[in-house]
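Chemist: Build me a model from this:
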Amino acid sequence: MVLDYFNASPKEYKCIFTSGATAALKLVGEAFPWSDQSCFMYTMENHNSVLGIREYALSQGSAAFAIDIEESLDHSRGNLMSVKVSQHQIQRRNEARFFEKEPTGGAYNLFAFPSECNFSGLRFSLDLVKIIKEDSDRILEGSPFCSGRWMVLIDAAKGCATQTLDLSKHPADFVVISFYKLFGYPTGLGALIARNDAAKLLKKTYFSGGTVAASIADTDFIKRRQEIEELFEDGTTSFLSIASIRHGFKMLNSLTMPSISRHTTSLTTYVRKMLLALKHENGASVCTLYRSDNVKVVCHGWGPIISFNLRRPDNSWFGYREVEKLASLSQIQLRVRNIEWERTLGFPQTGCFCNPGACAKYLGLSHSDLLSNIEAGHVCWDDYDVVNGKPAGAVRVSFGYMSTYEDAKMAYLLWMWLLKFIDFVRTSFVSLPNQIGRYHLRERPSSFLNEGPRKLLAGGVFLKSITIYPIKSCAGFSAASWPLSSTGLQYDREWLLKSLTGDILTQKKVPEMCLISTSIDLHQGILFVESPRCKERLQINFKSNTCNGSTGEDFHIHGQRYEGRSYNNEVNIWFSQAVGQPCCLLRCSMSNYYLNNSRCVGMRRDVQSRLNFVNEAQFLLISKESVSDLNDRISSNMKNSALGVAVQVNPMRFRPNLVISGGEPYAEDGWRTLKIGDNCFTSQGGCNRCQMINLVNEGGQMQKSNEPLATLASYRRVKGKILFGILLRYETADEVEQETNSWLQVGQEIHPNSF
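Modeler: Below you'll find the predicted structure:
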């Protein structure tokens, strides 16, 4: 059935089931007959899973290089299309061994390309199979690898869902597919379709119970199975999943590939035209689409993918994370995978989609840009979407098959989704005249945060509450007075929980952490911790030797290196029960945790102070008046939209250290410095809010809504951030000792200095 779908004769091809397309690619990389005369050539537009084959090639002494492919008219050959290859730098890990002998031309080389680029939707011409296999001398003229024996691998995981791949016309040696990407089910099942003669060249090392005919335990003897599928399918295949794919093929065959292709093309064309039509009030285009109809690559059309970024009226970029954050408030999920919506309707995602070559190519990122981004702390899956003024990724919308247009329900859902998506982009990112106060406000100049001089109320501004959060992401406790240290409030965020795999646990990953309550007795020097999941209250003595070992554990958070001390097994078992997964408690060491990497400037707000396990700065300050204004706006929005009873937000929803009372709403935005009692603080700017403030603990259960982030997004967006509250740094002359003699006390008057 699989071979029939690709019009591959069983006499020429075999289907090897794997755990996915990635496993199929890994199989080829592991077993390919690499030598120091071999070469792995691949197009720049390739998934990371294809690029990973490079490691096998280089480790065996082979060369590897990326190429760009262009086509042009060859007048000397009767105006036939001629393929031109632009070769990137050759990569090799053992140059000396390579130059010991001249290439003989007998080595096996591998060329890999996708049938469809998962970043741009570019469809490569499948004629590349014959061109590379039969005309490599001309295509790679001057290259030491032009006369080798070339084999071709096609990554068809994305392309074969909407484009026919006929192996009788395009006889590739290897084709990898994913059934999940083909028709949405099952997950964890893919296949390698291999030509029989090519598969026999693969050198398999490992053997398992299902791949050998006989073996002897105490001597070097095995007899491998002869059939290709039996030789390469290690262990028990997912036979239930394999049995289910016939239903997927039955559906695809009933729809027919030409119909699916026409359908997805029409959807893509519609959305593309709608996005290109969006203009700001000054006439500037809103969307930059990463596709050129004048592209000169060997192209067989475009798949149902639209990758784009959004610009402000001044031509600066909206980050894709900002798009993702606002989309979630409009009930448009950009990252959560859902089979029905991903495969049958539109599926937006953000980032580089594991295709670094295409990402760099279309975004115009040079090697120096990429290295600079990495040195600045940018890695896959992080929140740094615009680095040094350039986007580090994009937003992608892709389409797949659906039932039929005659299926009224599915057609209606699809149409409503398209309208909702286009309306979301228009209302959230398009600058229009005379609409400053509405939801779609994109940017305001920085001066909007300080609209004229702020006047204090007659009673002045006072410190209303002090909250300490000893363990990162766990509940804090309030105090009438509390000592200050060179890291902020003493003991604030001095502990954290770390999983056994090395991940730092936060409420984003483990919402139950908010149920863990804490308190500190300064006189006894004890941290008390309680959880509804644990019968006993845990006591941690600051000064007792409860930490294991004499050396600390090094790790990084937000670009800063820390040294943490771990606790004994009894403490770790308690916290593992409290959060429902194995973890360990770490305490920030007293030594060597200054931010010492200047390349991380800009990624973390406070780069001068000593910091415990905080995200950006030592303190977060929230104004009671600002929260009251926010609640008024939420109530007004609820009344206007007839959505029911408005949610009243408590200041503690924002996890502040300091809550102040008095003054006008948002007066704190304009403060440069402030003095509380005899203690001086410097503002680090506004605090960028995320979905965490939409989570609330109700009766021991975490509940999520759109508020207050949705309302804040309507009037508090500045340069891609939704700001509420300000971050502070404690100005102390004592840069060495942890403890100071200074205290904060509820009721102290606050004296700010504005910009």
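
Chemist: CA atoms for contacts and neighbours, from now on please.
Modeler: Will do.

Chemist: Enumerate every residue touching the residue positioned nearest the centre of the chain.
Modeler: Nearest to the geometric centre of the chain sits residue 381, at 2.6 Å (C-alpha atoms, centre = their mean). Contact analysis of residue 381 by C-alpha atoms under 8 Å, 6 or more residues apart in numbering lists residue 351.

Chemist: Distance-wise, check it relative to residue 325.
Modeler: 14 Å (C-alpha to C-alpha, to the nearest Å).

Chemist: Residue 176 is in what secondary structure piece?
Modeler: strand 174-178 (DSSP states H and E).

Chemist: scratch that, residue 187
Modeler: Going by DSSP H and E, residue 187 is not in any helix or strand.

Chemist: I'd like to know how many residues surround it.
Modeler: 14 (other C-alpha atoms under 10 Å).

Chemist: Need the three-state assignment for the closest residue to it other than its chain neighbours.
Modeler: Leaving aside its chain neighbours, residue 187 sits nearest to residue 180 (5.2 Å; criterion: C-alpha to C-alpha, 6 or more residues apart in numbering). Put simply, residue 180 is helix when judged by DSSP: H, G, I helix; E, B strand; the rest coil.

Chemist: The structure of the following sequence is requested for comparison with the preceding one:
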Amino acid sequence: MAGGAAPRGAELLAFARFRESSKRPLAYGYGPRGLRELRQREFGRLAGTVYLDHAGATLFPQSQLTSFTNDLMENVYGNPHSQNISSRLTHDTVEHVRYRILAHFHTSPEDYSVIFTAGSTAALKLVAEAFPWVSPGPESPGSRFCYLTDSHTSVVGMRKVTMAMNVTSVPVRPEDMWSAETRGMDAGDPDSQLPHLFCYPAQSNFSGTRYPLSWIGEVKAGRRCPVSMPGKWFVLLDAASYVSTSPLDLSVHQADFVPLSFYKIFGFPTGLGALLVNNRVAPLLRKTYFGGGTASAYLAGEDFFIPRRSVAERFEDGTISFLDVIALKHGFDALERLTGGMENIKQHTFTLAQYTYMALSALRYPSGAPVVRIYSDSEFSSPEVQGPVINFNVLDPSGNIIGYSQVDKMASLYNIHLRTGCFCNTGACQRHLGISDEMVKKHLQAGHVCGDDVDIINGQPTGSVRISFGYMSTLEDAQAFLRFIIAMQLHQSDGQPLPRTTPGEAGAVSESEALDARLITVDTCSSSPQEDVRTASGVGDDSPSTVDAGGSHPHLSTATGTQETAPEKAAGVLHGGLGPHVITNLYLYPIKSCAAFEVTKWPLGNQGLLYDRSWMVVNHNGVCLSQKQEPRLCLIQPFIDLQQKVMVIKAKGMEPIEVPLEENEQAQFCQSKVCADRVNTYNCGEKVSSWLSRFFGRPCQLIKQSSDFQRSAKRRGKDQSAGATATLSLVNEAQYLLINRSSVLELQQQLNASDENGKEELFPMEDLISRFRANIITNGTRAFEEEKWDEISIGSLHFQVSGPCHRCQMICIDQQTGQRNQNVFQKLSESRERKVNFGVYLMHMSPDLSSPRFLSVGSQVLPVLKENAEHHDLPASD
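Modeler: Coordinates of the predicted model:
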């Protein structure tokens, strides 16, 4: 494009223009002090972060936590089932919170009771178990359990309880419910008392659609019937998503049951919910189990039990989480103080959602094709029909959907937190994405399960992307997200600049809130003395040291390795005609996610290169750290001396420290997890833990996988029986990772293209190679030819190619500095058709390790082609 103009349709909608065009009064923020001050004071931890998953969990303000902590420090709260002074204080405080909850929903103890539960899911399960279902019999067709298909998994799951009682479950589509009013009293005898239950969400957690609260009264009165059945209808309103950003008036919309999760409203505490029960219904509920605190009297040796009188005491089995209940009081206080109430939150969050929806809808490719496909039942016309949730998929210029996993990885490079998948709402996911029941089953057979990153199967999306706003969300958050979409899809490969708006256009509400519409930049590592180094070794070298198996440090240019000849393969199978493949570099990564240790010749163990990813750094909770959370791990340089049997760890500004290669008999045993696998490890001691803690500025420990622990590979080699499955170290998926220099060269040429200012952003070959953290580097003759290999031989060693390595955002981290640059991931994504595959995984094929085996630089690599081009994507190792 001449003149450096932004592609048409890529302009970011200015908030001022949106405000002028709006047909409704806009409300943004909570008064003259503005959101900026609120964010800085209460949510300072969000600096540099764009958090857009409030429908998953909103965030708590600092003052709420401080107030709650002070409360606990100043008062003694005992078990509310006791009668002492501290227990009475707890009991009275809890009762006060119950009143506060009911007042928040504009009702009183005369009309509703509050039953505390472990969350909205537990509240739904309680209703399913306690509802007065009538099983079918000679005189009765039995009760019906009806639920809107646009319901959370926890609602749909109630049908397993009703099935056990032989009660029929009926899924009701939203379109059928909209037209149900025409059936009116066709449901049958209005005087019948046969109980039925209809469940629906006040707000879809998938799309943000808000279903009419008027349905409550209409269903109960028989004017809108989910199915034609005689009887009395009760209504459960799933309010968990809705009440996070909107007021609910139960004095007007008197649902029989209202489940809640409080972390959706306050962010803290988690694991606490409630079931609000209409007192007119409470006497009908049946209780089969009784726990501590629910009995007025019972006998241990006889079936005699008298429940307590109040509905809360009858159904709150055991001691409730009373400290968490007390925390709710501080949540209500903070919410009211910071925002002025739920109506303000409703208006503020909807304004952000409506603006973002309009801006997203306006984005077009130069051809005029839309950039996103939004899944919605409304046009975001008002907060009465739409919540602050936007669900969508990103499209390429041809209209093909880009997998949600790809979008999520790109978003993380901009420190944007969103959610992907089906959001525990398969019904809405199927309806909006056009996924049939049969397709869901086929996707399962293909290996896709809820929560994984298998986002496209046979061209069909398995899920979508969701962003959602909370009361502390800002216009900056919305515009940062929009610029990310523009940067991801509309940044031209010919070097055109991204579209920009002027600060005046981007101004939001007042002069103090006016936004600078500059492009969002990736969040780099925080400044530290270690960050200006140009080497991972910390000893001033320009590249990692290179050693042989003996522990000496010869120059790489003199290393030759051992040339070994592989056995002949069947005629026509060898990848011939393209010249020899030779190992040019060998790397191992003794500490997971730390710097590479380059060698010229190295022994093989039964889990890969000896000591490759045998150690890992964990935080104070024992959770493994990777460069995704802590990029400075790449500045930790380990060296292994096989002769001295030690690993030396270095980093700039730190004295080197030694760690024995083998565990000490007195070492502390512990367990950890790698890629959901349990691993047995031992702690490497306080000395190295202190060293790591000083370097990172927070508590850390070094742990090593136990030598007698066998972690099985998730995928077996084709010649491996169940009893001979390959074992892994602390790698993610496979024993070895191989990359091809020709593939790196192609990527380098794309990255080194001139930018709009005529400068070149250089990515040296060795820099790019280090980002992919492979074990074996070959001098291939054609880019990505390795993905067509079925197996390889290196001397007498044979390896099966397990599949391509599906990359994550770690390739954006410069392994010499710890700095992030998203261009590498984005360019690879563009060139590889959105599946960011780079390198292939290798596994031993029936390894014979009875005698020493080595890999050497200079050894020939003889590949065998696949019979077909089927690929199995695996997550990247780190």
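
Chemist: Post the TM-score for the overlay when you can.
Modeler: Put the two chains on top of each other and the TM-score (TM-score structural alignment, normalised by the length of structure 1) is 0.68; 641 aligned residues with a C-alpha RMSD of 5.6 Å.

Chemist: What lines up with the residue nearest to residue 187 of structure 1 in structure 2?
Modeler: Under the alignment (TM-score structural alignment), residue 180 of structure 1 pairs with residue 263 in structure 2.

Chemist: Wait, that match touches residue 272, no?
Modeler: Yes: at 7.4 Å, residue 263 of structure 2 counts as touching residue 272 under the criterion of C-alpha atoms under 8 Å.

Chemist: what's near enough to touch the residue nearest to residue 187 of structure 1?
Modeler: Residue 180 of structure 1 neighbours (C-alpha under 8 Å, 6+ apart): 186-190.

Chemist: Buried ones among these?
Modeler: For the contacts of residue 180 of structure 1, a neighbour count by 16 or more other C-alpha atoms under 10 Å gives the buried set as 186, 188-190.

Chemist: Once you drop chain neighbours, what's closest to residue 102 of structure 2?
Modeler: Using C-alpha to C-alpha, 6+ apart, the closest residue to residue 102 of structure 2 is residue 108 (5.4 Å).

Chemist: Any idea how many residues pack against that neighbour?
Modeler: By the criterion of other C-alpha under 10 Å, residue 108 of structure 2 has 17 neighbours.

Chemist: So which residues of the stretch 201-350 of structure 2 form strands?
Modeler: Along the stretch 201-350 of structure 2, counting by DSSP state E, counting those that start in this stretch, strands occupy 232-238, 257-261, 273-278, 295-298, 305-307.

Chemist: let me redo that: the stretch 451-600 of structure 2
Modeler: 456-457, 460-461, 464-468, 546-547, 581-588, 591-592, 597-599.

Chemist: of all the ones you listed, which lies closest to residue 794 of structure 2?
Modeler: strand 581-588 (9.1 Å; C-alpha to C-alpha).

Chemist: How far away from the center of its chain is that closest one?
Modeler: Its chain's C-alpha centre and that of strand 581-588 of structure 2 lie 35 Å apart, by C-alpha atoms, centre = their mean, to the nearest Å.

Chemist: Superposed on structure 1, what's the mean shift for that strand?
Modeler: Mean deviation of strand 581-588 of structure 2 relative to structure 1 after superposition (mean C-alpha distance after the TM-score superposition for structure 1): 4.0 Å.

Chemist: related to what we said a few turns ago, any idea how far the residue nearest to residue 187 of structure 1 lies from residue 263 of structure 1?
Modeler: From residue 180 of structure 1 across to residue 263 of structure 1, the span is 20 Å (C-alpha to C-alpha).

Chemist: Please apply the same query to residue 74 of structure 1.
Modeler: 35 Å.

Chemist: So which of these two has more stuff around it?
Modeler: The residue with more neighbours, out of residue 74 of structure 1 and residue 263, is residue 263; 19 against 12, by other C-alpha under 10 Å.

Chemist: which non-adjacent residue is nearest the more buried one?
Modeler: Computed as C-alpha to C-alpha, 6+ apart, the closest residue to residue 263 of structure 1 that is not its neighbour in sequence is residue 401, at 7.5 Å.

Chemist: ok, how many other residues are close to that neighbour?
Modeler: Number of residues near residue 401 of structure 1 (other C-alpha under 10 Å) recorded here: 24.

Chemist: ok, back up a step: indicate which one of the strands of the stretch 451-600 of structure 2 is closest to residue 147 of structure 2.
Modeler: Once the strands of the stretch 451-600 of structure 2 are compared by C-alpha to C-alpha, strand 464-468 is nearest, at 23.1 Å.

Chemist: And the closest one against structure 1, how far off on average?
Modeler: Looks like 1.5 Å for strand 464-468 of structure 2 (mean C-alpha distance after the TM-score superposition for structure 1).

Chemist: Give the buried residues for that strand.
Modeler: In terms of neighbour count (16+ other C-alpha under 10 Å), strand 464-468 of structure 2 has its buried residues at 464-468.

Chemist: and the aligned partner of residue 359 of structure 2 in structure 1, what helix or strand is that in?
Modeler: Using TM-score structural alignment, the equivalent of residue 359 of structure 2 in structure 1 is residue 274. If you go by DSSP H and E, residue 274 of structure 1 is part of helix 257-277.

Chemist: same for that helix, what does it pack against?
Modeler: strand 287-289, strand 305-311, strand 394-399, helix 408-429 (3 or more C-alpha pairs under 8 Å, 6 or more residues apart in numbering; DSSP states H and E).

Chemist: I'd like the ones you listed as TSV, with distance to residue 470 of structure 1 appended.
Modeler: As requested, those are arranged in TSV below (distance: least, C-alpha to C-alpha, whole Å):
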stretch	distance to residue 470 of structure 1
strand 287-289	45
strand 305-311	40
strand 394-399	38
helix 408-429	38
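
Chemist: Relative to residue 561 of structure 1, which of those is closest?
Modeler: Using C-alpha to C-alpha, these put strand 394-399 closest to residue 561 of structure 1, at 29.8 Å.

Chemist: whereabouts in structure 2 does that closest one align?
Modeler: Under TM-score structural alignment, the match for strand 394-399 of structure 1 is residues 464-469.

Chemist: quick one: that stretch to chain centroid distance?
Modeler: 12 Å.
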